[in-house]
Structure formats: C-alpha cells, structure tokens
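K.L.:
only geometry, no sequence info:
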C-alpha cells in the first residue's frame, strides 16, 4: 500500500506487474508511432479497436496476456494513466486500490524525520504497537497488564505516550526547549493535529520532534521490560534534542533548506 493511502510504500508484486504490462495496452490503444505497434495493427488488430478485439485461439502467449488485461483495467483507466503523454504505471496502480488518501501522511512521512522514527510514528497513529492492551486482545497471557515504566495504570497507546508520568516530564522538557507547547497532550487531540497535514517549515520541525519523542519513549518502555531499568526524563529529552539537532544540521547541509536557518541559528546558540 502506498504511504499516501496509509501503508508503508510496499506494492503488491502481481498487481504492480499488471500495471507495468498495461503500458503496452496503452501504446496499442493510442496507436503510438513505433514499429511494434504497426506490426500489431497489421497482424492482429487489422483496423479493429483494441477494446473491441476478439481474441483468437492461435494468438501468441504474450498477446493473450495483454488482451486478458482488459479484464483487469478498463480502457478509461489505462488512458487516464497516460494523459500527460507518458504512461504512469503508478497512477494506474494507485487508482486500482480504491483507497482514500490519509490526512496524516505529511506529518508521519516528513522528509526531515528519521525513517525509523517515521515508521514508529506510523505504528503509533494506527495503534499497531504491541502494548499490553493490544497483547491482551490477542489472548496472550501476561504477567501484568500495567505500564512497565510506572506500573500504576493499564498500558495503552494513550497512557504510554501521554498519561504516563515519565512521558509528561519528557514532553515538558521538550516543550521548554522548543519554547512553546508544540502539540496536544491527549491522544485524540494529538491525532487531530497530525491529520491537519501541514507541510510548512515549523510543522516539519514539530513533526520531527514528535516522532523522535515517540521513538525514545517506546525504546525506554522496552528497556524497562528487557533490561529492568528506566532512564530519567531529562536523559531521554536530551537524547531527543541531540537527535533532532544532528538531523536538522544534516538535512540543511545536504539540501540547504533556507526556511530552517532561523531554527538552526537558535540551535547553534544552545
């Protein structure tokens, strides 16, 4: 599923292969100027429109494969994928999915965010992380259903990233560093902000911090389970700030984003 449709950008191999083969259907249907098209017109179609062509039993295997694609894609879908004069298989593939574009794609897959942070943020938005409430739904026996960090409440996405005392302290440190309250501290309001889909420079910085915070909180949660100890809020916040600083300077040096210069100067003074 493409990232714009809520997936990870991985394609179904069989469907993608059919979309690639549909280019030849488009070439024949639009009668592009090539020797192969002229040969197809002379040997098979003989003046008949491709959509109305009746497949014969003695046709070659590759021609049968192309003709069978008419059962997968309509003539309008194929022609729409080549409206610009160049056939775009990705457009045909995406249109065949019948999915809606998700509003959070710009926030989760922000270009300044580290890929591993973006992946974990995608997991959080969709509530895919194996928190103990999700494990309980799978009827997996657990020693405890409480939050492994503070052990005071039932562990869920909302509790781990917003209601846990340690998470609140981490957010307080990050907001203090940024100089403002960058996002809501309730899961429902937080997802609403992600769905706004803003792509300006400040939103990119906020999304990068948000993804880094979520990653470090989840990492510390696993540390509590497997190593038996937790870092302090100040240590985790310091790790987040260091990651964000390195990432911003790295992106700036490679692509020279002028709209980030003000924030970068602020970081340089810290």
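P.N.:
Nice, I can see it. Nothing here was measured: the structure is a model prediction, and the numbers come from that model.

K.L.:
only C-alpha atoms for contact and neighbour calcs from this point on.
P.N.:
Noted.

K.L.:
which residues does residue 170 contact?
P.N.:
When contacts are counted by C-alpha atoms under 8 Å, 6 or more residues apart in numbering, residue 170 touches 213, 233-234, 236-237.

K.L.:
Correction: the previous question concerned residue 129.
P.N.:
Shown in contact with residue 129 (C-alpha under 8 Å, 6+ apart): 123, 157.

K.L.:
Let me know the next secondary structure element after the lengthiest helix in the chain.
P.N.:
Longest among the helix segments of the chain by residue count, using DSSP state H, is helix 201-226. Counting by DSSP states H and E, the next helix or strand C-terminal to helix 201-226 is helix 233-255.

K.L.:
How far away from the center of its chain is that following helix?
P.N.:
21 Å (C-alpha atoms, centre = their mean, to the nearest Å).

K.L.:
How about stretch 91-99?
P.N.:
16 Å.

K.L.:
got the buried residues for it?
P.N.:
Applying a neighbour-count criterion of 16 or more other C-alpha atoms under 10 Å, one finds 92-94 buried in stretch 91-99.

K.L.:
so can I have a markdown table of the residues you listed showing distance to residue 131 and secondary structure?
P.N.:
Compiled in a markdown table, the buried residues of stretch 91-99 are given as follows (distance: C-alpha to C-alpha, whole Å; DSSP: H, G, I helix; E, B strand; the rest coil):
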| residue | distance to residue 131 | secondary structure |
| --- | --- | --- |
| 92 | 37 | helix |
| 93 | 34 | helix |
| 94 | 32 | helix |
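
K.L.:
what about versus this one:
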C-alpha cells in the first residue's frame, strides 16, 4: 500500500511540475496545464447505465454510496466473506434460504422482495426503471426511493448480523416512506406541474 501511494504521489508531482515554469502555469491548447493534469489524475469516467440512478441530485448521499457499491459488487456480503474464510457461512443473513450474493440480496431475497414490493405499491411504479411515461420529477422520486430501499435492505442485513433480529418488512417500508417524503419536501420547488402535484398528494405527501 505504501509503495503504491509513493508512486502515485511521485506521478502527481511529475504532472504538476511539467506545467509550472518560471513561477507560472504554462498554457496549452486546452487551457491551463493544472487543469489538464487534474483531468489526467481523475482518469476516464465513462457513464454507465446506472449512473443517473445512483448519483441523482435528489438522492441522499449515504444512500448513493451504498448504491454505488452495489452496482460495482463492492459490498462485503457473506458469499465474499465465506470465500475469504472470514465467515463460517455463505447463506443470506436476511432469509437464510440462498447464498448471499449481491444479486440475491437485492433481487431475489424474500425479505428484500417484500420491502421492494411495498415501496412499488406505494409509488404505483416499478423501481426497476421501466416507467416509460414518468415525468422527470417522478423519475427522480423513483431513483430516490430505489437508493433508499437498497440502503435500508443493507442496513437491516448488517443489524441482523450483529443482533440476530430483523425488523418486519412493514416497519422498514414505513421508514423508507418517511425518509423519501422528507427528502422530496426538501427538494421541491414552489412551482410544479399539476400531474406531479396530484401524484405526490396520492403518496400522502402534503404540497
């Protein structure tokens, strides 16, 4: 780790020094060298299909972080921990009916499916992104709800692993609804189309 950090810092110094001459940053065809160096350090960032779902401006940052980890299969689920010989079991903490992979925990776990179904019923829309007739605001709410749902499923999994108790799906659904409503009210502008206003009122969100 220390060797990699040292190499990275040396490369940063090399990039920055290459653009600094006589106490000034040199200009090139694209602008200041420091800007070019900054973009080089960032590296390429190709947009992926789930990018907007995860990093929408309405999403709660800590929910987006978990969503990003899920999208990259970066969470330390039991399947990973079992293969690393850290866990003595690979079964799902929430349902104990299958191996705890990302696909299972957020797609086919019976506990997770109850929560997802409850949120979809509340919204009157799918969390899977197949809502073709949504307004832009409705898409933002669905993304917000999706990230919140994933976050709470993962949070319940962690709490169950530590305390061996699992909250009822109905209670988790109510928690998700509450935090989604609060975030919507925080983000709302003074004006919105009647279609969006009527939809939010149907979700018991006072406008």
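P.N.:
Right, received. Where do you want to start? Source: prediction; values computed, not measured.

K.L.:
Produce a ChimeraX select command limited to the buried residues of the contacts of residue 170 of structure 1.
P.N.:
Selecting only the buried entries of the contacts of residue 170 of structure 1 in ChimeraX, with 16+ other C-alpha under 10 Å as the criterion:
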select :213,233,236,237
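
K.L.:
any chance of the contacts of residue 170 of structure 1 in a markdown table, with distance to residue 13 of structure 1 too?
P.N.:
Shown next, in a markdown table, are the contacts of residue 170 of structure 1 (distance: C-alpha to C-alpha, whole Å):
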| residue | distance to residue 13 of structure 1 |
| --- | --- |
| 213 | 35 |
| 233 | 44 |
| 234 | 46 |
| 236 | 41 |
| 237 | 41 |
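
K.L.:
Tell me the one of the contacts of residue 170 of structure 1 nearest residue 253 of structure 1?
P.N.:
residue 213 (23.5 Å; C-alpha to C-alpha).

K.L.:
separation between that closest one and residue 244 of structure 1?
P.N.:
10 Å (C-alpha to C-alpha, to the nearest Å).

K.L.:
Also residue 254 of structure 1?
P.N.:
As judged by C-alpha to C-alpha, residue 254 of structure 1 and residue 244 of structure 1 stand 15 Å apart.

K.L.:
And the strands in structure 2?
P.N.:
20-21, 24-25, 27-28, 31-32 (DSSP state E).

K.L.:
Run a quick neighbour tally on residue 76 of structure 2.
P.N.:
Neighbours of residue 76 of structure 2 under the rule other C-alpha atoms under 10 Å: 14.

K.L.:
For residue 193 of structure 1, see how far away whatever residue of structure 1 lines up with it is.
P.N.:
Matched to structure 1 by TM-score structural alignment, residue 76 of structure 2 sits across from residue 130. Note on residue 130 of structure 1: its distance to residue 193 of structure 1, by C-alpha to C-alpha, is 23 Å.

K.L.:
Check residue 102 of structure 1 too.
P.N.:
With C-alpha to C-alpha as the criterion, residue 102 of structure 1 and residue 193 of structure 1 are 13 Å apart.

K.L.:
returning to that earlier point: between residue 254 and residue 244 of structure 1, point out the one with more neighbours.
P.N.:
Regarding residue 254 of structure 1 and residue 244, a neighbour count based on other C-alpha under 10 Å identifies residue 244 as having more, with 22 against 8.

K.L.:
What is the equivalent residue in structure 2 for the more buried one?
P.N.:
Using TM-score structural alignment as the criterion, the counterpart of residue 244 of structure 1 in structure 2 is residue 180.

K.L.:
What separation is there between that match and residue 4 of structure 2?
P.N.:
In terms of C-alpha to C-alpha, residue 180 of structure 2 sits 41 Å off from residue 4 of structure 2.

K.L.:
Contact partners for residue 70 of structure 2?
P.N.:
Neighbours of residue 70 of structure 2 in contact, by C-alpha under 8 Å, 6+ apart: residue 102.

K.L.:
Alignment lookup: residue 38 of structure 2 to structure 1.
P.N.:
Aligning on TM-score structural alignment places residue 38 of structure 2 opposite residue 93 in structure 1.

K.L.:
residues in contact with the closest residue to its match other than its chain neighbours?
P.N.:
Distances taken as C-alpha to C-alpha, 6 or more residues apart in numbering put residue 19 closest to residue 93 of structure 1, at 5.7 Å, once the chain neighbours are dropped. The neighbourhood of residue 19 of structure 1, defined by C-alpha under 8 Å, 6+ apart, consists of 89-90, 92-93.
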